[in-house]
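*Asks:* Here is a sequence together with a model predicted from it:
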Amino acid sequence: MMEWILPLVLICVGFLSGVIGEKFIFNKLKIFAANRHIPGSETIFSSLQRMPFIWFVLAGFFSAIISAPLKPDVIIFLRKIIIIIFLSSVTLVLARLTAGFVKLYTYRTEIVTASLISNLARTAILVLGTLIVLQTVGIEITPIVTTLGIGGIAVGLALQDTLANLFAGFYLIISKQVRTGDYVKLDDGHEGYITDITWRNTTIKELSNNVIIVPNSKLSSAIFTNYHLPVKEITLTMNVGVSYDSDLEEVERVTVEVAKEVMREIAPNLTENEPYIRFHTFGEFSIDFTLYMRVSEYFDQRIGKHLFVKKLHKRYRQAGISIPFPIREVYVQENNS
């Protein structure tokens, strides 16, 4: 029994070290990094979650196996199991780190990210780590890779639609025709913000908060309008008509002033783009013109039109400018016979 005291002590030390390392040291470092706003710290610590405890416990068991009175073949077997667990945990951490940093990079460059890229990076690391684990424990991986290659042909034929959507998703991302966060309108009338591009579908969130699921292959071949390309800023147009008695110079001045006021409220970074109007039609009841002003993105058109109509109506009343409406005169001829 005395020969087993040291192995048991080493296991207990590993367990206690894992608890201390996880509950105190790891959490303290996590709080410290969060307070200092260290870039990427959140991704690193979320990837390492529970891993310090597992590694300390594995170290305790590894030390216990070496010092335990066991047969050599049993020691070799147990050491292989510990190595497999350790390498698997390292692979999992690297997969989490890779996916997390891919998301972080794409978030900084494109505001939000498509999960297809991060999932592909995670899968690649997991596959590579699995092959390394198999090679480490003495399993020849060349026949496995060859078998997977041959089997991949059969799987590819059986999953043509899935692979078509997968490659269509890559095409959409690489070509940058659509990006997560873009506002698009499909040829069938559906429109909304791209929230994610997965290995099979593209998710579009409508303004009504409903979600539209579009297969990547259908989206890549569809006719759609991307209101965030080449830039998010778009020109809002409003058609207005004033009476024939109006002073058109005064109409232009007041209308542009109101448009500038609206832009200062909803698009202050675009105020260097002067709004303007263009008269174009002598209508039946009014002289018609179109206002042009810039807004930050497609969705801002709604609030822009709302504010412009309210403010313009008020200013026109103050300036004595009337917006005519159709009047129909009906003559009734009496028959005295």
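*Replies:* Thanks, I have the structure now. What you are looking at is a predicted structure, and each value in this text was computed from that prediction instead of being measured.

*Asks:* C-alpha from now on. contacts and neighbour counts both.
*Replies:* Will do.

*Asks:* Output the contacting helices and strands for the biggest helix by length in the chain.
*Replies:* Longest helix in the chain, counting residues (DSSP state H): helix 72-110. Packing partners of helix 72-110 (3 or more CA pairs under 8 Å, 6 or more residues apart in numbering; DSSP states H and E): helix 41-47, helix 51-67, helix 115-136.

*Asks:* Now the residue nearest to Glu42 when sequence neighbours are not counted: which helix or strand?
*Replies:* Excluding the flanking residues, the one nearest Glu42 by CA to CA, 6 or more residues apart in numbering is Ala34, at 7.3 Å. Secondary structure assignment for Ala34, by DSSP states H and E: helix 27-36.

*Asks:* which residues touch that helix?
*Replies:* 41-42, 45 (CA atoms under 8 Å, 6 or more residues apart in numbering).

*Asks:* Who wins on neighbours among the residues you listed?
*Replies:* Phe45 (20 neighbours; other CA atoms under 10 Å).

*Asks:* quick one on the thing from earlier: which of the helices and strands packed on helix 72-110 sits most buried?
*Replies:* Using mean count of other CA atoms under 10 Å, the stretch among the helices and strands packed on helix 72-110 with the largest mean neighbour count is helix 51-67, at a mean of 20.

*Asks:* That one vs helix 72-110, what angle?
*Replies:* Orientation check (axes from the mean of the first three to the mean of the last three CA atoms, to 10 degrees): helix 51-67 against helix 72-110 gives 160 degrees.

*Asks:* which residues sit against helix 51-67?
*Replies:* Outside helix 51-67, the residues that reach it (CA under 8 Å, 6+ apart) are 6-8, 10-15, 17-19, 21-22, 26, 75, 78-79, 82, 86, 89.

*Asks:* Going by neighbour count, which of these are buried?
*Replies:* 7-8, 10-15, 17-19, 21-22, 26, 75, 78-79, 82, 86, 89 (16 or more other CA atoms under 10 Å).

*Asks:* Run through the residues that contact Tyr244.
*Replies:* Tyr244 touches 285-287, counting by CA under 8 Å, 6+ apart.

*Asks:* re earlier: and the helix holding Ala34, what's buried?
*Replies:* 30, 33.

*Asks:* before we move on, what about stretch 244-263?
*Replies:* 244, 251-252, 254-263.

*Asks:* Specify which member of those residues is nearest to Ile303.
*Replies:* Val262 (9.4 Å; CA to CA).

*Asks:* Use this one as the comparison:
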Amino acid sequence: MRKYLIFFALFFVSSLTNANSDAFEQALAEINVQQQNMVVEHNKLITTADEERLYFEDVLSRQNKQVRDKVTLLVNTYGDDHETELGPVLMEQVKYLETAIKTTKAEINRLLDAAEQAADAKKIELSNYAYENMITLDQHYFALADTFTLCEKMNLDVSSSVSKFKRALVSRADMLSNMLRFYHKRENDLQDRMLVTTDEEKAELTKTARQLAEVSKLLVANLENTVLLLDRYKLDTAEYKQLIFSITGEITVDVLNFNVVSGLATQWLTSFKEWALVETPTLIMRLLLFVAIIIGTRSVSKLVKRAVKKSVSRPSMKLSKLMQEFFIGLSGKITFVLGLLIAISQLGINLGPLLAGFGVAGIVIGLALQDTLSNFASGMMILIYRPFDVGDFVDVAGGVRGKVSHMSLVSTTIKTFDHQRLIIPNNKIWGDTINNISAENYRRVDMLFGIGYGDDIRKAEQVLQDILETHPLVLKDKDHEYVIKVHALGESSVDFAVRPWVENADYWTVYWDVTRAVKLRFDEEGISIPFPQRDVHIYQHG
């Protein structure tokens, strides 16, 4: 029984081995057929026109990927047992890729040469074909590098081909770097030319600059792919990475490499030294001119403010203090801003983008300072309609009373009668009732005096009349006659309304003097000034 089990086990293992061998032979045969077909398709590619080449390139690209995937699978699966059979397949793949690289390079050169001689429309088309072939060339390089890795895994001697491949990669990186510098310089030159050209020329230059930017982008992608391959073979790529960073400005992990950082620092330091040697004298002169213009602008601003102040302060202008200060301050600020812009232009700074930036910043600041702008708008309304002026006595913002000591477009400063200084936002003043106490030249002093019900009304009227007649500050002309009338019969007194007219400045003097005189005269004449009284009746219940 044991012999039969051993026999069946050996038979099963042999069957599996034969099955694996059959699968390997079948896959190897398919790869050989596909490789032969690729050679045929590649020969067709060489002899076809530009439009048909794209089709054959696409076919070859897909077939090449399929072959590489199958070869990689065979090497990883059967490599240890079938080195002899897989070696020729890998070498054939190396041979095909080297030929494809050579053919693609020749095609790129042919297309670029043809583009130089072609018209504008055809030139763009041929250039696009050339750049598409450069992408294909990158794919061939990556495929060849992967194939070399498989060859080394199978212990195939490809050292000579790898050395040649490394030299080709370095040569390609140098070529791409030079092309990239050339196109980037042309792009910068076009940007400088657009600053001094007409609108028609600028449109054409913009189109050309856009095309150059697209070409530079493709070249950067090609150089990045080449750098990846160079890094795979541990070759020095610091210079190429510096160039990519200086053009794109993209910060990647490669930029943090010490060699790249030191190279960039050296490059920037050298550029700064060269710039300093050329531009320092000019920069010093521009800075001196900038400082001179700023100093001169400040002096001119002061002169302009004096001239405007002299003009708006004339009585014939009839401008409020706020409007005078507004025009004086505005004239000085406008003069200084104009001088500042002139000074900045002397530094070589383009004012167009700067002014556009100020516009955008103004919108942002306006949204952030809505309350302040509301105060400013209210200040403008006060400026235009002039409900009060500096020096007026006002009652504003729901009960704030005092003298206006200072006004601006944002706030109003009021000094109260007890010498407090209140700063009130203009939107609170304009949005509420404004009582300008000193707007008119004359004011009526409203006072109320009470006498007892047992006192003589006629005598009291005569006493009040004598007090007003003898006071020197009470106006006595027919347009401002004082009033003395019985106003009301109160709960405990007969009330007199006493209303003399006075000049604004004499209001409180008359108010206090008359009040004091009434008390003294009523006491002398025996007229009582009653206070509130209540009669209280007490009832006792037995």
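*Replies:* Cool, the structure landed. Small disclaimer: the values here were computed from a predicted structure and weren't measured.

*Asks:* rewinding a little: redo the helices and strands packed on helix 72-110 of structure 1 as a markdown table? Include distance to Tyr276 of structure 1.
*Replies:* Below are these laid out as a markdown table (distance: least, CA to CA, whole Å):
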| stretch | distance to Tyr276 of structure 1 |
| --- | --- |
| helix 41-47 | 48 |
| helix 51-67 | 62 |
| helix 115-136 | 42 |
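
*Asks:* Which of those helices sits closest to Gly192 of structure 1?
*Replies:* Nearest of these (CA to CA): helix 115-136, 18.3 Å.

*Asks:* Summarise which helices and strands the very next helix or strand once past the closest one is packed against.
*Replies:* Toward the C-terminal end, the helix or strand that comes next after helix 115-136 of structure 1 (DSSP H and E) is helix 142-158. Packing partners of helix 142-158 of structure 1 (3+ CA pairs under 8 Å, 6+ apart): none among the helices and strands.

*Asks:* Touching helix 142-158 of structure 1 from outside, list them.
*Replies:* Leu163.

*Asks:* Identify each buried residue in it, please.
*Replies:* Taking 16+ other CA under 10 Å as the criterion, helix 142-158 of structure 1 shows none as buried.

*Asks:* From Val112 of structure 1, how far off is Leu97 of structure 1?
*Replies:* Per CA to CA, to the nearest Å, Leu97 of structure 1 is found 18 Å from Val112 of structure 1.

*Asks:* circling back: what range does the helix holding Ala34 of structure 1 cover in structure 2?
*Replies:* Under TM-score structural alignment, helix 27-36 of structure 1 corresponds to no residues of structure 2.

*Asks:* Show me how far that helix is from its chain's centre.
*Replies:* Counting by CA atoms, centre = their mean, to the nearest Å, helix 27-36 of structure 1 is centred 27 Å from the centre of its parent chain.

*Asks:* same question, stretch 39-50 of structure 2
*Replies:* On CA atoms, centre = their mean, the centre of stretch 39-50 of structure 2 falls 54 Å from the chain's centre.

*Asks:* what's it aligned against in structure 1?
*Replies:* Using TM-score structural alignment, there is no partner range for stretch 39-50 of structure 2 in structure 1.

*Asks:* Might one say that Lys302 of structure 2 is in contact with Gly332?
*Replies:* Yes: taking CA atoms under 8 Å as the definition, Lys302 of structure 2 is a contact partner of Gly332 at 6.7 Å.

*Asks:* hey, what's in contact with both of these two?
*Replies:* Shared contacts of Lys302 of structure 2 and Gly332, counting by CA under 8 Å, 6+ apart, come down to nothing at all.

*Asks:* re earlier: what angle do the longest helix of structure 1 and helix 115-136 make?
*Replies:* Using the same axes, to 10 degrees: helix 72-110 of structure 1 against helix 115-136 is 160 degrees.

*Asks:* in helix 72-110 of structure 1, what's buried?
*Replies:* 75, 78-80, 82-104, 106.

*Asks:* try stretch 514-531 of structure 2
*Replies:* Buried, per 16+ other CA under 10 Å, within stretch 514-531 of structure 2: 514, 517-518, 521-522, 527-529.

*Asks:* Can I get the residues you listed in JSON lines including distance to Thr104 of structure 2 and secondary structure?
*Replies:* Written out in JSON lines, the entries for the buried residues of stretch 514-531 of structure 2 read as follows (distance: CA to CA, whole Å; DSSP: H, G, I helix; E, B strand; the rest coil):
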{"residue": "Val514", "distance to Thr104 of structure 2": "115", "secondary structure": "helix"}
{"residue": "Ala517", "distance to Thr104 of structure 2": "119", "secondary structure": "helix"}
{"residue": "Val518", "distance to Thr104 of structure 2": "119", "secondary structure": "helix"}
{"residue": "Arg521", "distance to Thr104 of structure 2": "124", "secondary structure": "helix"}
{"residue": "Phe522", "distance to Thr104 of structure 2": "124", "secondary structure": "helix"}
{"residue": "Ile527", "distance to Thr104 of structure 2": "127", "secondary structure": "coil"}
{"residue": "Ser528", "distance to Thr104 of structure 2": "125", "secondary structure": "coil"}
{"residue": "Ile529", "distance to Thr104 of structure 2": "121", "secondary structure": "coil"}
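
*Asks:* Let me have those in JSON lines, adding distance to Glu125 of structure 2 as columns.
*Replies:* Formatted as JSON lines, the buried residues of stretch 514-531 of structure 2 follow (distance: CA to CA, whole Å):
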{"residue": "Val514", "distance to Glu125 of structure 2": "105"}
{"residue": "Ala517", "distance to Glu125 of structure 2": "109"}
{"residue": "Val518", "distance to Glu125 of structure 2": "109"}
{"residue": "Arg521", "distance to Glu125 of structure 2": "115"}
{"residue": "Phe522", "distance to Glu125 of structure 2": "115"}
{"residue": "Ile527", "distance to Glu125 of structure 2": "117"}
{"residue": "Ser528", "distance to Glu125 of structure 2": "116"}
{"residue": "Ile529", "distance to Glu125 of structure 2": "112"}
